[in-house]
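Peer 1: dropping the sequence and predicted coords here.
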Amino acid sequence: MSKINTPYSKIKIVLAILFFLCLLDMPYGFFMFVRFAALVGFGILAYKASEKDDKTEMIIFGALALLFQPFFKITLGREMWNIVDVIVSGWLIYSVLKNRSFVTGKFK
């Protein structure tokens, strides 16, 4: 199975898409859904990273789960959240594609 088709890569791609959708003018309920989805998704990714003994990724995903969690909201303002959404989305997409060989079109 190629690395892009793993369930964990799919979680990253779905989260990246959700964060990019947050840049649009969406109803408040959508943003709450994204917060819950991010909490669950980043929690799963942090757990998987801890199973692989990848402490760096575990800390990053754990911190992102805390940043996006919906229970104790961190108020950054719309513009700052847009910046965070773009940075996190870009990093998630990069982390999915970093193992892909663009020269051969095959996965490592």
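Peer 2: On my side now, so go ahead. Given the structure is predicted, the values throughout are model-derived calculations rather than measurements.

Peer 1: from here on, just use CA atoms for contacts and neighbour counts.
Peer 2: Noted.

Peer 1: and the closest residue to residue 11 other than its chain neighbours, what element?
Peer 2: Excluding the flanking residues, the one nearest residue 11 by CA to CA, 6 or more residues apart in numbering is residue 41, at 6.3 Å. Element membership for residue 41 (DSSP states H and E) is helix 28-51.

Peer 1: identify the residues contacting the helix or strand following that helix?
Peer 2: As assigned by DSSP H and E, the chain's next helix or strand after helix 28-51 is helix 55-68. Contact with helix 55-68 is made by 35-36, 38-43, 45-50, 74, as judged by CA atoms under 8 Å, 6 or more residues apart in numbering.

Peer 1: put this beside the first:
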Amino acid sequence: MFFAVTFLAATLFRSEHTALAASFVFMIFYPVATLFPPLNRYPLNIHHIMSGFAMPYFDARHALLVGPPPWALLVSMMAMAGVLIGLAVQVVRHRDYS
């Protein structure tokens, strides 16, 4: 997701500094936004999913998987990343680089 957002920002903004700032703001505010209702009811924080923090499928004390990973959530995040990359590709196609 982070790569897809950064790639889209790089295609939308002309300045590399603006794209960097937009990506940085997303990377800071995305995890913060998942802490507030109604998003806090769902395990949407990608940092927690990657680390296993407070996830029912991971026993942090023993560092073992104790249940199935959240495949539906992982697939939906991959799909969203694919959509964002597809949007970035469409933006690049419509630009005139001649």
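Peer 2: Structure received. Here the structure is a predicted model, which is why all the values come from computation and not from measurement.

Peer 1: any idea what the TM-score is?
Peer 2: Here the superposed chains carry a TM-score of 0.36, computed using TM-score structural alignment, normalised by the length of structure 2; 55 aligned residues with a CA RMSD of 4.1 Å.

Peer 1: who touches stretch 34-51 of structure 1?
Peer 2: Residues contacting stretch 34-51 of structure 1 (CA under 8 Å, 6+ apart): 8, 11-12, 15, 18-19, 55, 57-62, 64-66, 68-70.

Peer 1: structure 2: strands as residue ranges?
Peer 2: Using DSSP state E, the strands found in structure 2 span residues 58-59, 64-65.

Peer 1: dump those to a markdown table, plus mean neighbour count.
Peer 2: Shown next, in a markdown table, are these (neighbours: other CA atoms under 10 Å):
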| stretch | mean neighbour count |
| --- | --- |
| strand 58-59 | 17 |
| strand 64-65 | 12 |
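
Peer 1: of those, which is nearest residue 81 of structure 2?
Peer 2: strand 58-59 (24.4 Å; CA to CA).

Peer 1: neighbours of residue 10 of structure 2, just the number please.
Peer 2: Counted with other CA atoms under 10 Å, residues neighbouring residue 10 of structure 2 total 19.

Peer 1: ok, now how distant is it from residue 84 of structure 2?
Peer 2: As judged by CA to CA, to the nearest Å, residue 10 of structure 2 and residue 84 of structure 2 stand 12 Å apart.

Peer 1: remind me, longest helix of structure 2?
Peer 2: helix 71-94 (DSSP state H).

Peer 1: show me what that helix packs onto, helices and strands only.
Peer 2: Using 3 or more CA pairs under 8 Å, 6 or more residues apart in numbering; DSSP states H and E, the elements in contact with helix 71-94 of structure 2 are helix 2-12.
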